[in-house]
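**Student:** sequence isn't available, so here's the structure alone:
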């Protein structure tokens, strides 16, 4: 009588005479691969098959025997593993990371993780070591600490799934979350206008689009004539420009150049209606200041090409100071615009569409602004009684 075997849609399970379970599958190389170890129960064996299939689907697969051999012979330091992990990382939908995201990950890895964990074998990255590192991070930079922790957790999660760590040492409750370091005081329409009026004429509309249409700087800097429909008062957001930083291996210095790419998510590809009072001014800007041709940039640098955020930022810094809002960052205009939209009665779904958010969580931050309308709503309802 043969031993129990289990065939599934992918992979094969076998119960051994010892009552332990063996798992195997045919890999991308068309060879059958056995799990390096047997398993206590069927669920554990199925879990291993699921992790192997995930590696294949995400193009991160190598034969499990090779991984086991490397683990035994080299110890696999955190730096070795992280440097292999980063270029293979994919989004939840299986796409490669955008250049800006890859650049940010590289920066957090080089500046925050490798100095602490780089030389350690993976199995020596313990819960205690992670907690000590986290506690030692600057509490004045909570966003950076949260992002670095998120990256560490993602790396360790994959290492654990591949059997290179006995468990994931990133167990800090809320470690990847952060509260806003400062409370943003939304700008008013009058302040939008005051800041815009203090900008050079060719950049005035950039501030107004940021304030009224909630566009990101990279989206504004990449706008072209073909993206603007002044007849219908619509701006199409189909691309953005970023300046991802890369480290020169010879000098160790960080450098960056403009990279144009599509939005991070499908939701980022959107049409945004321009408030009617701005449409004529937008048309005039396109006529006077945009580069020629359908692909002409709306806000070209005086020397050609995209305006670097540092160049624009210096102008914006002066303008906000003269307008009496030295605290306001350019990205805060986006926040201010979202608050205005919420106060105008926009639903979560409508905010998501206008801002290019793929999940409700981000858009919900602005709904608090609409709570103040409850008194006005109650007063408006009373008018019905007065008309009876």
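**Tutor:** Cool, got the structure. Since we're looking at a predicted model, the values are computed, not measured.
**Student:** only C-alpha atoms from now on, for both contacts and neighbour counts.
**Tutor:** Will do.
**Student:** give the buried residues for the longest strand seen in the chain.
**Tutor:** Scanning the chain for the longest strand, with DSSP state E as the assignment, gives strand 21-26. Of all the residues in strand 21-26, those buried under the rule 16 or more other C-alpha atoms under 10 Å are 21-25.
**Student:** again with stretch 298-312
**Tutor:** 298-301, 306-309, 312.
**Student:** likewise for stretch 259-275?
**Tutor:** Those would be 260, 263-264, 268-274, for stretch 259-275 by 16+ other C-alpha under 10 Å.
**Student:** want to compare, so here's the second one:
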């Protein structure tokens, strides 16, 4: 192998182009065929340094085929998504993020063209366009995961998603209801949803977990309900009933005796029939959906005089707040709510039902105090509910 002056190099060659710039050539480590460098250089020294770096990368087995990155990001992302085993709800969410926030700017670019600078520009433009920070964070996280696979597939050397702090955002504090407000909404809403409001507040279950409850999952004597499944609704309206995402999602949750009469009344009047019947059903006896009671929830908030900004999910947050105020530790709160992390998973197995019952009892005691020391909670008609002696 000779350079433009006839000298032989140990690795590769350098030649001067008619333009005055210098071009390198080197043997492809896979095929052995001589290939030109991806760029030209202003001086011969620069070209020789580039050859030295390429040779070092090959010897360290860190060389990446420059042509490998010439794959359109949109095509690679589609393939990435197709090859992943994902829950339907997660797949739908990823497809939406790619379609709306990533592909319009990056879909037509080669993988190798997506540099750190281009990622910064893309992210900045999303924020400037008014896309919410949580959505931008999710888009960035998805892009980073896809580009990580591109690195693993040796299409690029390094992940260009390296913006410090771009994968997290501060979650704003959501409002919470007071116990009297919870009962005011429960009294104002349609009777079939009263137990839904109270159970959400005193068990902090997700709506999907409550919608998937069966009669057999609720033990009024032990004051425990068992979370065994979760219901999710796709954008198409399709309902999916699935197991919880993690072992922490399978859990017993205690509730205070304060709401037992309400649950008994619900079972008598509104729940599905038989032990396999759903605990909560829709207005026509079908499956509970958010849309089944959205209008009733809005009307009940107005009637009860609570803030219209309160979301139904905030009732779950309210219950967590009540439990925290009455001595529940962070670990215990995570267990009640079904949160799961690697660290927390080792702790969940040590939680006892007795301790969870104590948390529920304290929640009930706090609720009684908030409603009035000597008052019983009102039922849907405003009449105090008789408590068991």
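**Tutor:** Right, received. Where do you want to start? Everything numeric here is computed off the predicted structure, so don't read it as measured data.
**Student:** returning to what we had before: possible to save the buried residues of stretch 298-312 of structure 1 as a markdown table with secondary structure and distance to residue 87 of structure 1?
**Tutor:** What follows is the buried residues of stretch 298-312 of structure 1, written out as a markdown table (DSSP: H, G, I helix; E, B strand; the rest coil; distance: C-alpha to C-alpha, whole Å):
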| residue | secondary structure | distance to residue 87 of structure 1 |
| --- | --- | --- |
| 298 | coil | 34 |
| 299 | coil | 33 |
| 300 | strand | 32 |
| 301 | coil | 32 |
| 306 | strand | 27 |
| 307 | coil | 29 |
| 308 | coil | 26 |
| 309 | helix | 26 |
| 312 | helix | 31 |
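**Student:** one step back: same for the longest strand of structure 1, what does it pack against?
**Tutor:** strand 12-15, strand 32-34, helix 42-57 (3 or more C-alpha pairs under 8 Å, 6 or more residues apart in numbering; DSSP states H and E).
**Student:** in the stretch 101-250 of structure 2, which spans are helices?
**Tutor:** Assignment of helices within the stretch 101-250 of structure 2 using DSSP state H, counting those that start in this stretch yields the ranges 103-106, 116-128, 133-152, 179-188, 191-203, 207-211.
**Student:** of all these, which lies closest to residue 364 of structure 2?
**Tutor:** In terms of C-alpha to C-alpha, the element of the helices of the stretch 101-250 of structure 2 nearest to residue 364 of structure 2 is helix 191-203, at 8.1 Å.
**Student:** for residue 289 of structure 2, which non-adjacent residue is closest in space?
**Tutor:** residue 282 (7.0 Å; C-alpha to C-alpha, 6 or more residues apart in numbering).
**Student:** and the corresponding residue of structure 1 for the one you found, how far from residue 310 of structure 1?
**Tutor:** Matched to structure 1 by TM-score structural alignment, residue 282 of structure 2 sits across from residue 301. Remark: distance between residue 301 of structure 1 and residue 310 of structure 1 (C-alpha to C-alpha, to the nearest Å) = 12 Å.
**Student:** what of residue 25 of structure 1?
**Tutor:** From residue 25 of structure 1 to residue 310 of structure 1 the distance is 53 Å (C-alpha to C-alpha).
**Student:** check residue 359 of structure 1 too.
**Tutor:** Taken as C-alpha to C-alpha, the span from residue 359 of structure 1 to residue 310 of structure 1 is 30 Å.
**Student:** tell me the one among the buried residues of stretch 298-312 of structure 1 nearest to residue 282 of structure 1.
**Tutor:** For the buried residues of stretch 298-312 of structure 1, the nearest to residue 282 of structure 1 is residue 298 (9.8 Å; C-alpha to C-alpha).
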